[in-house]
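Visitor: turn this into a structure:
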Amino acid sequence: MNSRPPEEEEDDEHGEVFLDESDIIHEVNVDEEDLPDVDESGSDAEFSEEPDDSMHIFTGHTGELYTVACSPTDATLVSTGGGDDKGFLWRVGQGDWAFELQGHKDSVSSLAFSTDGQLLASGSLDGIIQIWDIALGNLKCTLDGPSGGIEWVRWHPRGHLVLAGSEDSTVWMWNADRASYLNMFSGHGSSVTCGDFTPDGKTICTGSDDATLRIWNPKGGENIHVVRGHPYHTEGLTCLAISSDSSLALTGSKDSSVHIVNITTGKVVSSLVSHSDSIECIGLAPSSPWAATGGMDQKLIIWDLQHSSPRSTCDHEDGVGCLTWLGGSRFVATGCVDGKVRVWDSLSGDCVRTFTGHSDAIQSVSASANGDFLVSVSLDGTARAFEIGEFR
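Guide: As a prediction, this is how the structure comes out:
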């Protein structure tokens, strides 16, 4: 696993280059009056004047980045994927090491580590999922079946079963240890944009661009419930989160609404209506009955699920594309279209930290297992790690 991308910078945190006197070839005297005026109003000036708060930058990719996953068991191990058809494994603080996830023929759109941290699944718009053995540092197997691009990959909470949703409106499940196909869940009428196993591992929930949520039995493959029509979403689903007791599914949609569904009955039990544009991300607080939702209306809303009411509204300067709760703490991090990563105190609704460094929209954020780092990936082609140890 010693391969190293040619684009990777030398092992220097800030990429600084120090010159010796002997390196100077010849000096040029410049008359200041000859220099062009600096345009203070230019957009480039905005980005270049801001400090770079990152403690590590990964520059191995040669295109836009779409997805990041931090290992659940190894505090410095990170995987990133993007539009250069590549995925990489790399370590925060070790700029001289990277392992390329080779073989995908289209953008790497989704990455997920198994719960035990032993395996990594990389899903691509080529419709293929590759499973990587972390300890051995090699490709374990390739899983295929879907005829459309992979939208997301998830692992069973207690085993090496992989679930994936495709643009071809199907959902597939495989056993990664045996590289064997287990089930295909068919019924959605459009791209399956979100989905997951329930935390107890007994049920599967999937959301689609067809504005429905489907609840499935993983063993038999049958469809238990279809949630659709009034009072549910009127446009495609974009994101989904499942409560820790496996009883409720929260879904967000392009229609700007969030609905809570009882997984057992398939009934909509509550609606969270405060956003005014497409919901892009949703996350449940690990240690309290709260949810966080982010949208293109430039808002992060913290919800009290017991009362289905907003606790606080956190205003951004641009759309909120991704979020994550930081461990079991009260803090939420958001990745924004303006290229900034912000940390919010869910109790007060205050922004307690803004991390700058990216020059384009943030696509995904992930926190390290020990809570020391937050890694963000951006359309600017870089992944950046920020120190978040103070937000525990």
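
Visitor: only C-alpha atoms for contact and neighbour calcs from this point on.
Guide: Will do.

Visitor: so E100 sits against S79, correct?
Guide: No. Taking Cα atoms under 8 Å as the contact criterion, E100 and S79 are not neighbours in contact, 9.6 Å apart.

Visitor: please give the structure of this sequence too, so both can be compared:
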Amino acid sequence: MITNSVSHPPDRIWKCVRTIKGHSDWVRSLAISPDGETLASGSFDGTIKLWRLTSGELIHTLSEHSKGVFCVALSNDGQTIASGSWDETIKVWQPKTQHAIRTLSGHCGSVRAIAISPDNQTLFSASTDATIKLWHIKTGKLIDTLISSPEPIYAIALSHYQKLPSQVGQIDRQILACGGGDGLITLWALDTREQVGVLTGNLNQVWAIAIAPDNQRLACASGDGTIKIWHIKTGEIFHVLQGHSRQVTSVVIHPDGHPLISGGADGTIKIWDMETGKQLCTLSGDSPNSVISVAISPSNHTLASGYVDGKIKIWQRY
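Guide: The predicted structure is shown next:
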């Protein structure tokens, strides 16, 4: 079912075209390959599954984690898959193999979020042990450990390679944002690995973070049922998006900067205009199950959503 909040042109009409069944537990994370051909799903059933996005055909099942999978990420070149688990490890895979080429150990809590750098050299992992770890992907070597607070970290996001404001002027640097149990979002400069800011004003858990392509705006999915959008330079909140009736579990921004997509425990996906903060439409499936993860294709025409019942829905824009 699709409910449009106002009258919209055809390019904002989305339809569920496929329901994929294969996981036996929560689909906690989704990622779409840069070419838009492959969907990766990570589940609490302990597996990562690779699917053909256009047909829903299962390609591979990766099943070497000993506990549930919280997060999955794909590299920009499509050659690396990384997964983080309740078993406190990160595994690195290649798309054409069904066995992990590397297991990264060092966290003493579940690995809740991961990200791969745009140059495909560094992997970032966030854990309930309140640390973020930086790893060299090719060697598996631990590069550094960042500690921002004593609270568990649930979400991380990397900025894009552009010039970002800093405390010492305009310099070329990349920012890592993290958030978790204390509701704060901490900003790290990766060239110095120092904190360069803290975004405040969110009073509930941060479940997901996304940074817009302009590197000026950051969105977070909050346990209070809202999505907050900050201006990174000033630290000010300039939009609070309200519409979900329960906690917001996931948020993504298309690489073009529009739209913003959120998934919620209320069983809905909402699509928002980043500039105005207006809700464009609401997507809801044929069951009341919570939406735990969302992903959008590079073409901006396909959405994937993961649910607590183990299903994945594919949505097409018409």
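
Visitor: now the TM-score, please.
Guide: Aligned and superposed, the two chains score 0.78 in TM-score terms (TM-score structural alignment, normalised by the length of the second structure); 296 aligned residues with a Cα RMSD of 3.4 Å.

Visitor: coming back round to it: what is in contact with E100 and S79 of the first structure at once?
Guide: Overlap between the contact sets of E100 of the first structure and S79, as judged by Cα atoms under 8 Å, 6 or more residues apart in numbering, is given by G87, F88, L89.

Visitor: give me the more crowded residue out of E100 and S79 of the first structure.
Guide: Looking at E100 of the first structure and S79 with other Cα atoms under 10 Å, you find the greater number of neighbours at S79, namely 26 against 22.

Visitor: doesn't the more buried one lie inside a strand?
Guide: Yes. Looking at S79 of the first structure with DSSP: H, G, I helix; E, B strand; the rest coil, it is inside a strand.

Visitor: surely it and V68 touch.
Guide: Yes. With contacts defined as Cα under 8 Å, S79 of the first structure counts as touching V68 at a distance of 5.7 Å.

Visitor: tell me the residues that contact both of these two, please.
Guide: With contacts taken as Cα under 8 Å, 6+ apart, the residues that reach both S79 of the first structure and V68 are L111.

Visitor: find the nearest non-adjacent residue to S124 of the first structure, please.
Guide: Once flanking residues are discounted, S124 of the first structure sits nearest to V108: 4.3 Å by Cα to Cα, 6 or more residues apart in numbering.

Visitor: all helices of the stretch 51-200 of the second structure, in order?
Guide: Under the criterion DSSP state H, counting those that start in this stretch, helices are not mapped anywhere in the stretch 51-200 of the second structure.

Visitor: so what's the residue count around N262 of the first structure?
Guide: Using other Cα under 10 Å, the number of residues around N262 of the first structure comes to 15.

Visitor: and if you look at Q118 of the first structure?
Guide: The burial metric for Q118 of the first structure, expressed as a neighbour count using other Cα under 10 Å, is 17.

Visitor: now it: how far from Q94 of the first structure?
Guide: Distance from Q118 of the first structure to Q94 of the first structure, counting by Cα to Cα, to the nearest Å: 20 Å.

Visitor: quick check: the residue nearest to S124 of the first structure touching F88?
Guide: No. Using Cα under 8 Å as the test, V108 of the first structure is too far from F88 to be in contact (10.0 Å).

Visitor: what do those two both touch?
Guide: Overlap of the contact sets of V108 of the first structure and F88 (by Cα under 8 Å, 6+ apart) consists of G81.

Visitor: neighbour-wise, which of these two wins?
Guide: V108 (30 against 22).

Visitor: tell me which stretches of the stretch 151-300 of the first structure form strands.
Guide: Counting by DSSP state E, counting those that start in this stretch, the stretch 151-300 of the first structure has these strands, from start to end: 161-166, 170-175, 180-186, 192-197, 204-208, 213-216, 223-227, 237-242, 248-253, 258-262, 267-272, 279-284, 290-295, 299-304.

Visitor: ok, I137 of the second structure - contacts?
Guide: When contacts are counted by Cα under 8 Å, 6+ apart, I137 of the second structure touches V92, N120, Q121, T122, L123.

Visitor: T19 of the second structure: which of these is nearest?
Guide: Nearest to T19 of the second structure, judged by Cα to Cα, of the contacts of I137 of the second structure is V92 at 27.6 Å.

Visitor: which one in the first structure is aligned with that closest one?
Guide: V92 of the second structure maps onto M173 in the first structure when the alignment is built from TM-score structural alignment.

Visitor: Provide a list of residues in contact with its match.
Guide: Under the criterion of Cα under 8 Å, 6+ apart, the contact partners of M173 of the first structure comprise L161, V162, L163, A164, Y181, L182, N183, M184.

Visitor: which of these does the second structure keep?
Guide: Comparing the contacts of M173 of the first structure with the second structure on both residues aligned by TM-score structural alignment, their matches' Cα atoms under 8 Å, the contacts found in both are L161, V162, L163, A164, Y181, L182, N183, M184.

Visitor: sorry, back to before: count of residues packed around the closest residue in space to the match of V92 of the second structure that isn't next to it in sequence?
Guide: Nearest residue to M173 of the first structure in three dimensions, chain neighbours excluded: L163, at 4.5 Å (Cα to Cα, 6+ apart). By other Cα under 10 Å, 24 other residues sit near L163 of the first structure.

Visitor: L163 of the first structure against D196, yeah?
Guide: Yes. In this structure, L163 of the first structure is within contact of D196 by Cα under 8 Å, at 7.3 Å.

Visitor: list residues touching both of the two?
Guide: R154, W155.

Visitor: follow-up on the earlier one: which of the kept ones among the contacts of M173 of the first structure sit farthest apart?
Guide: The two members of those with the most space between them (Cα to Cα) are L161 and M184, at 13.0 Å.

Visitor: just give me the closest of the kept ones among the contacts of M173 of the first structure to S256 of the first structure.
Guide: Minimum distance to S256 of the first structure across these is 24.9 Å, recorded for A164 (Cα to Cα).

Visitor: who's in contact with the closest one?
Guide: Contact criterion Cα under 8 Å, 6+ apart gives I150, E151, W152, V153, R154, V171, W172, M173, G195 as the residues in contact with A164 of the first structure.
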